[in-house]
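**Q** Structure for this input, please:
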Amino acid sequence: MTTVGTPRRVQRRAWLRIFTSGLLLWVLTVAVTFVTGNPNLVPTLVLLGSFLVPVTFVAWAFERRDTGEINAELILNTFITGGVLGVLAASLLEQYLLHPSPGLFFGVGLIEEGVKLVALAWLTRRLHVKSVRDGMILGASVGFGFAAFESAGYAFTALFTEHGLSLMQLVETELLRGLLSPVGHGLWTAILGGVLFSPSTREHFLLSGRLFVAYLGVSLLHALWDSMHQIAMILTLLWTGTAWQYNLLARGYLPQPTETQVRLMTFLDWAGLIVVAVVGVGWLLFEWYRAPRSRPPTAAWRISTGNWATPT
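**A** Reported below is the predicted structural model:
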């Protein structure tokens, strides 16, 4: 006999079905591409690998929406439109506003988090009830959309090397970015979305000092994430650098690191990324659990707005 709660439990497994089927298709595409060497399969490989993890996490987040305001159409719109607009705007602004400097990575963080925040606010401006948790989910959707399209670009670029086309490098790039994407763009924009939508259940956005501080905070996390390899390199040189390496640097040459330095640099690089990820996830959880759950809309509100979506 089927219980009343079964459909809900089945619905909550949608993200898992998306991930397992998508992963199987990606592995199958990798195998066939390597066996046949067919270049026509490269776009399929790039798209599957770049979108699998972002789409899975958006589906997982969608199951935890706070009100009936969020539907599949809005999630799809924020993911695709928000992601594309964010990538295009960031590309234009970074091209004309940024130049090589010590603050380059922080500038990238400010621009990319700013364009994602603007895209999120624009695409969700007509929501009648702005729940904090829904804001985090929609922010994650915009961020993961940005990450998916950005990863597709990186994967496509990785295909081309000085020795010709490299499918192995493409696959390695997709694996690395897929593993790291849950603690990147989606996480940072989810935090901003929660702050943008707070306090809960109001009709208009509130541009507050707290939102500005959150924007600077996630931009800093973004900058630290992007610059961690360089930070690890500098720390390794400061701690273990030798006289001949400093002499080469003074003359404008980049010295070859020793095996010990390579190991230390790799450790510091990954340790730094883990610290940034833990801070980001901790911040997200703090915002999520401190947010009040929204009450179901009243019948009068439904009649006045014409919104008859069923709250979850």
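
**Q** hey, let's count contacts and neighbours off CA atoms from now on
**A** Will do.

**Q** so where do the helices sit in the stretch 51-200 of the chain?
**A** Under the criterion DSSP state H, counting those that start in this stretch, the stretch 51-200 of the chain carries helices at the ranges 72-77, 83-97, 104-123, 132-158, 167-180, 185-196.

**Q** Pick the most buried one from those helices.
**A** helix 185-196 (a mean of 29; mean count of other CA atoms under 10 Å).

**Q** What is the distance between the helix or strand following it and the centre of its chain?
**A** Downstream of helix 185-196, the first helix or strand assigned by DSSP states H and E is helix 209-240. Relative to the centre of its chain, helix 209-240 is centred 16 Å away, using CA atoms, centre = their mean, to the nearest Å.

**Q** ok, residues contacting stretch 85-105?
**A** In this structure, residues lying in contact with stretch 85-105 by CA atoms under 8 Å, 6 or more residues apart in numbering are 107-108, 111-112, 115-116, 119, 146, 149-150, 223-224, 226-227.

**Q** Would you do the same for the sequence below? I want to compare the two.
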Amino acid sequence: MKRLWLRIFLTGFVLWLATVVVTAWTANSNLVPTVVLIGSFLVPVTFVVWAYGRGRSPVVTVELLFKAFMIGGVLGVLGASLLESWLIRPSLLMYVLVGLIEEGVKLAALVFVTRHVARRFTRDGVVLGATVGFGFAAFESAGYAFNALFTADGLSLTQLVETEVLRGILTPVGHGLWTAIAGGALFAARGRFSAPVLTTYLGVSLLHALWDSMSAIAIAITLVLTGRPWQFELLRIGRLPDVTAWQVHVYTVVNWAGLVVISLVALVWLWGVLSGRGREREILSQ
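**A** Okay, the predicted model is just below:
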């Protein structure tokens, strides 16, 4: 069916919007789980359907996609939660460790879900990797949305909706994209953990770490460019200085510019992975 992904997105968006309006109008907290689930899963599911429709493969079945999304996503968030609770402590390396752990558990989940796949092609690895990544993103976003609901002043539907909208906008260039790259490399190596696969894993982990730390990086760059002596003095004695309106604007620009650059690097990298399909076909035809 042509543009099935678009119909899924539009239908889901209308249902989500209607649920938000009715929840706000009636103050019925029983509807909150519906807002969380539709808002968290809509964009990831849409992109999985879009990726699946970009060229059917006998390897990538609907059943395998479902397993990759649900089983891979759940195993990913469970593994990340356990490892991060054991290994992560506040430090300069915290974001690097988070990137290594989350990209590692998603790649392990992809290996588990596709362990019975006999024929492995790069594009199939990209689609299945993206599906695992989007599953991870959906369950993670549901957690963030649920936590955003609770504030010091009580339940906040506004913060929940803002969290879901922001994460929905950023989802296509996050977990799904990074795991798509890793999945393509894994399937290009026929499932073997070769040097290119390890290099790819480290590379996407670095992109992940930079993405998560971009806010801190933007703060540092803003202070270097616009910091006042009195602000540095307050920081030196362990106090947080007030910031100027201009510094807020600089921070916002630097933060979003960094996220755009990281996303473009990942998209170009994915294009490079997919462009290797021609060489793959030549090798198989020999």
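
**Q** Relative to Leu221 of the first structure, how far out is the aligned partner of Phe134 of the second structure in the first structure?
**A** When the first structure is aligned by TM-score structural alignment, the residue opposite Phe134 of the second structure is Phe144. Using CA to CA, to the nearest Å, we find Phe144 of the first structure at a distance of 16 Å from Leu221 of the first structure.

**Q** Can you tell me the centre-most residue of the first structure?
**A** His185 (2.3 Å; CA atoms, centre = their mean).

**Q** Contact partners for Gly135 of the first structure?
**A** Contacts of Gly135 of the first structure (CA under 8 Å, 6+ apart): Ala190, Gly193, Gly194, Val195, Leu196, Phe197.

**Q** Can you find the partner of it in the second structure?
**A** So, by TM-score structural alignment, Gly135 of the first structure is matched to Gly125.

**Q** Leu186 of the second structure versus its match, what's the distance?
**A** Distance from Gly125 of the second structure to Leu186 of the second structure, by CA to CA: 7 Å.

**Q** now do Phe146 of the second structure
**A** Distance from Phe146 of the second structure to Leu186 of the second structure, by CA to CA: 34 Å.

**Q** Map Ile217 of the second structure onto the first structure.
**A** Under TM-score structural alignment, Ile217 of the second structure pairs with Ile231 in the first structure.

**Q** Look at Leu28 of the first structure and say how many residues are nearby.
**A** Neighbour count of Leu28 of the first structure, defined by other CA atoms under 10 Å: 12.

**Q** That one falls within a helix, correct?
**A** Yes - Leu28 of the first structure forms part of a helix when assessed by DSSP: H, G, I helix; E, B strand; the rest coil.

**Q** In TSV: the contacts of stretch 85-105 of the first structure, plus distance to Leu25 of the first structure.
**A** Putting the contacts of stretch 85-105 of the first structure into TSV (distance: CA to CA, whole Å) gives the following:
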residue	distance to Leu25 of the first structure
Gly107	37
Val108	34
Ile111	35
Glu112	31
Val115	32
Lys116	30
Ala119	31
Phe146	22
Phe149	19
Glu150	21
Ala223	34
Leu224	34
Asp226	30
Ser227	33
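
**Q** re earlier: which one of the helices of the stretch 51-200 of the first structure lies closest to Ser294 of the first structure?
**A** Ser294 of the first structure sits nearest to helix 132-158 of all the helices of the stretch 51-200 of the first structure, at 8.5 Å, using CA to CA.

**Q** For Ile303 of the first structure, see how far away the closest residue in space to the match of Phe134 of the second structure that isn't next to it in sequence is.
**A** Nearest residue to Phe144 of the first structure, sequence neighbours excluded (CA to CA, 6 or more residues apart in numbering): Gly186, at 4.6 Å. Counting by CA to CA, the separation of Gly186 of the first structure from Ile303 of the first structure is 34 Å.

**Q** Check Gly217 of the first structure too.
**A** 40 Å.

**Q** Compare the two (neighbour count), which wins?
**A** Shown here are Gly217 of the first structure and Ile303; by other CA under 10 Å, Gly217 has more neighbours (18 against 10).

**Q** per the alignment, the more buried one corresponds to what in the second structure?
**A** For Gly217 of the first structure, the residue aligned by TM-score structural alignment is Gly203.

**Q** go on, Thr56 of the first structure?
**A** In the second structure, Thr56 of the first structure lands on Thr46 (TM-score structural alignment).

**Q** number of nearby residues for that match?
**A** Neighbours around Thr46 of the second structure, by other CA under 10 Å: 21.
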